[in-house]
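In: Have a look at this prediction, sequence included:
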Amino acid sequence: MTLDPIGPLNVSFEFFPPKTPEMEEALWRTVRRLEPLNPAFVSVTYGAGGSTRERTHATVKRLVEETRLKPAAHLTCVAATREEVDAVARDYWDAGVRHIVALRGDSQVPGAPYQPHPGGYDYAVDLVAGLKKIADFEISVAAYPEVHPDATSAEADLDNLKRKIDAGATRAITQFFFDNDVYFRFLDRVLAAGITVPVLPGIIPVSNFRQIVKFAAATGATIPASMARHFEGLDDDPETRKLVAVTVAAEQVRGLAAAGVKDFHFYTLNRADLCFALCHLLGLRAA
């Protein structure tokens, strides 16, 4: 089942900062399991409304100090002035972090419309421009193949992506999707808009279908009816659910790789097993 890709493939992984000592142990088991795959980078998220800022910083700095991974720290516009965000960015640079994932961020009040912080960066494009004034960061930004939920139209969403790239972003990472045609149609529109930076497909292995349904509702991602059928009746059967998850995700990544995709970004949910299996199927081996 292993692919024989033409040329090298690159993978990257997303982690989230732990909330408890048990979650901390789980995260670092995941880090150690995936580190030998030599990912291009690993990103560390902020929580909703910037709620995990300090834990994000601590996790990123530990990655710098204790691993050979290249961490990319998430930064958002939420709940901070420009001066506060700039100070965080300078602290990252001084710690050896050269890659930032620049995001608008979500409202601090769940379900409420996003409101820029007074004195802060209004949107991701403003944050990208601000970061480029501080240092020559490598900057990744978000892209939405199925349109950001707050966008007024697909055209406006694509224009926003282009403005982020023009402001200095070096790549885009997509929200997760499950239909590869959605990604390929989006790439066609991206190229037509004059965007030439890499647009990495964001892949999330579905270990918990109910959880993914919630994620998809919040992000505007579509879940195919066939996927719902695959996971039907498995709520209390985690072992079978894991096997189905690998099968579904393997079909997706194999389809992308067969069409020439060379870069993959995996949302790990701080679990190594499914992502490690997918990388193995892509032909990647521990160094």
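Out: Right, received. Where do you want to start? Here the structure is a predicted model, which means the values were calculated and not measured.

In: CA only for contacts and neighbour counts going forward, please
Out: OK.

In: Report the separation between Ala249 and Ile204.
Out: As judged by Cα to Cα, to the nearest Å, Ala249 and Ile204 stand 8 Å apart.

In: So Ile223: helix, strand or coil?
Out: coil (DSSP: H, G, I helix; E, B strand; the rest coil).

In: burial measure for it, as a count.
Out: Each residue near Ile223 was counted by other Cα atoms under 10 Å, and the total is 15.

In: which residues touch the nearest residue to it once chain neighbours are set aside?
Out: Taking Cα to Cα, 6 or more residues apart in numbering, and ignoring the residues beside it in sequence, Ile223 has Phe178 as its nearest neighbour in space, at 6.6 Å. Residues near Phe178 by Cα atoms under 8 Å, 6 or more residues apart in numbering: 203, 222-224, 252.

In: Kindly report the same for Arg32.
Out: Listed by Cα under 8 Å, 6+ apart, Arg32 has no contact partners.

In: Am I right that it is in a strand?
Out: No. Arg32 is assigned helix when assessed by three-state DSSP, not a strand.

In: quick one: it from Arg171, how far?
Out: 26 Å.

In: do the same with Asp237
Out: 38 Å.

In: Which one's more surrounded, these two?
Out: Neighbours were counted for Asp237 and for Arg171 using other Cα under 10 Å; Arg171 has more, 20 against 10.

In: Comparison target below:
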Amino acid sequence: KEISLIKQKIDAGAEYAVTQMFFDNQKYFDFVKKCREKGIKIPIIPGVKILDKPRQIDNLEKIFNISLPDDLKNEARENIEHVEEIGTNWAIRQSEELINAGVPVIHYYLMNDTSCMLNILNYLHK
């Protein structure tokens, strides 16, 4: 379904696509592979969300119809007072893997809080 929507957008003039937020890079890599197999050649920009608030552990899955890896959910629930740090570290690892895989650019979904993003950028810029 998503692939046919991307094709429609390309036909309408799209020069790139941005994915929905995800927390598992393999889902992105699999999606890009499927797109390439269907002849889609435009850049597909990964959309990374930083888990930074306890309520997001459950709300993101419900609201955006996505799944968080069990490792991330369990660690966040067990250390609820450190959700922002856990989410930031997860996003850093995601970003490093995506960069090493040669993604064109990363889009970060922020919800009115840029402090986590600054930490990620500072870390990745080292």
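Out: Happy to help now that I have it. This structure is a prediction, so every number in the text was calculated from the model and none was measured.

In: What's the TM-score once they're superposed?
Out: Once superposed, the chains reach a TM-score of 0.89 (TM-score structural alignment, normalised by the length of the second structure), with 126 aligned residues with a Cα RMSD of 1.6 Å.

In: Please say which position in the second structure Ala26 of the first structure maps to.
Out: Using TM-score structural alignment, Ala26 of the first structure lacks an equivalent in the second structure.

In: Sticking with Ala26 of the first structure, tell me its helix or strand.
Out: Assigned by DSSP states H and E, Ala26 of the first structure belongs to helix 21-34.

In: now Lys62 of the second structure
Out: Counting by DSSP H and E, Lys62 of the second structure is part of helix 56-64.

In: repeat for Ala87 of the first structure
Out: Ala87 of the first structure belongs to helix 82-94 when assigned by DSSP H and E.

In: coming back round to it: now whatever residue of the second structure lines up with the residue nearest to Ile223 of the first structure: how far from Gly13 of the second structure?
Out: Aligned counterpart of Phe178 of the first structure in the second structure: Phe23 (TM-score structural alignment). According to Cα to Cα, Phe23 of the second structure and Gly13 of the second structure sit 29 Å apart.

In: aligned partner of Tyr108 of the second structure in the first structure?
Out: Counting by TM-score structural alignment, the partner of Tyr108 of the second structure is Phe266.

In: cool, and Ser67 of the second structure?
Out: Per TM-score structural alignment, Ser67 of the second structure is aligned with Thr222.

In: Would you mark the buried spots in stretch 225-245 of the first structure?
Out: 231, 241-242, 244-245 (16 or more other Cα atoms under 10 Å).

In: Can you add secondary structure and distance to Glu138 of the first structure and give the residues you listed back as TSV?
Out: Formatted as TSV, those follow (DSSP: H, G, I helix; E, B strand; the rest coil; distance: Cα to Cα, whole Å):
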residue	secondary structure	distance to Glu138 of the first structure
Phe231	helix	38
Arg241	helix	37
Lys242	helix	35
Val244	helix	36
Ala245	helix	32
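
In: Val18 of the second structure looks like it's in a strand, true?
Out: Yes. Judged by three-state DSSP, Val18 of the second structure forms part of a strand.

In: and the gap between it and Glu84 of the second structure?
Out: According to Cα to Cα, Val18 of the second structure stands 24 Å off from Glu84 of the second structure.

In: one step back: what helix or strand does the residue nearest to Ile223 of the first structure sit in?
Out: Using DSSP H and E, no helix or strand contains Phe178 of the first structure.

In: now swap in Glu97 of the second structure and tell me
Out: Counting by DSSP H and E, the element that carries Glu97 of the second structure is helix 83-100.

In: same deal with Ala142 of the first structure?
Out: Judged by DSSP H and E, Ala142 of the first structure forms part of strand 138-143.

In: likewise Ala169 of the first structure?
Out: Judged by DSSP H and E, Ala169 of the first structure forms part of no helix or strand.

In: Which part of the second structure matches the strand holding Ala142 of the first structure?
Out: Under TM-score structural alignment, there's no match for strand 138-143 of the first structure.

In: Over to stretch 101-109 of the first structure?
Out: Taking TM-score structural alignment, stretch 101-109 of the first structure hits no residues over in the second structure.

In: what's the neighbour count on Cys60 of the first structure?
Out: One thing to correct before we go on: residue 60 of the first structure is Val, not Cys. Neighbour tally, Val60 of the first structure, other Cα under 10 Å: 24.

In: could you list every residue that touches the residue nearest in space to the middle of the second structure?
Out: Against the mean C-alpha coordinate of the second structure, by Cα atoms, centre = their mean, the closest residue is Val48 at 2.3 Å. By Cα under 8 Å, 6+ apart, the contact set of Val48 of the second structure is 21-23, 91, 94, 106-109.

In: For Pro71 of the first structure, which non-adjacent residue is closest in space?
Out: Distances taken as Cα to Cα, 6+ apart put Val42 closest to Pro71 of the first structure, at 4.9 Å, once the chain neighbours are dropped.

In: Report how many residues lie close to the one you found.
Out: Counted with other Cα under 10 Å, residues neighbouring Val42 of the first structure total 24.

In: Could you measure from it over to Pro201 of the first structure?
Out: Distance, Val42 of the first structure to Pro201 of the first structure, by Cα to Cα: 15 Å.

In: Ok, Leu158 of the first structure next?
Out: For Leu158 of the first structure, the distance to Pro201 of the first structure (Cα to Cα) stands at 16 Å.

In: So between those two, which is more surrounded?
Out: Pro201 (25 against 22).

In: Would you verify that that one is located in a helix?
Out: No. Pro201 of the first structure: not assigned to a helix; according to three-state DSSP it is strand.

In: That one -> the second structure?
Out: Checking TM-score structural alignment: Pro201 of the first structure goes with Pro46.
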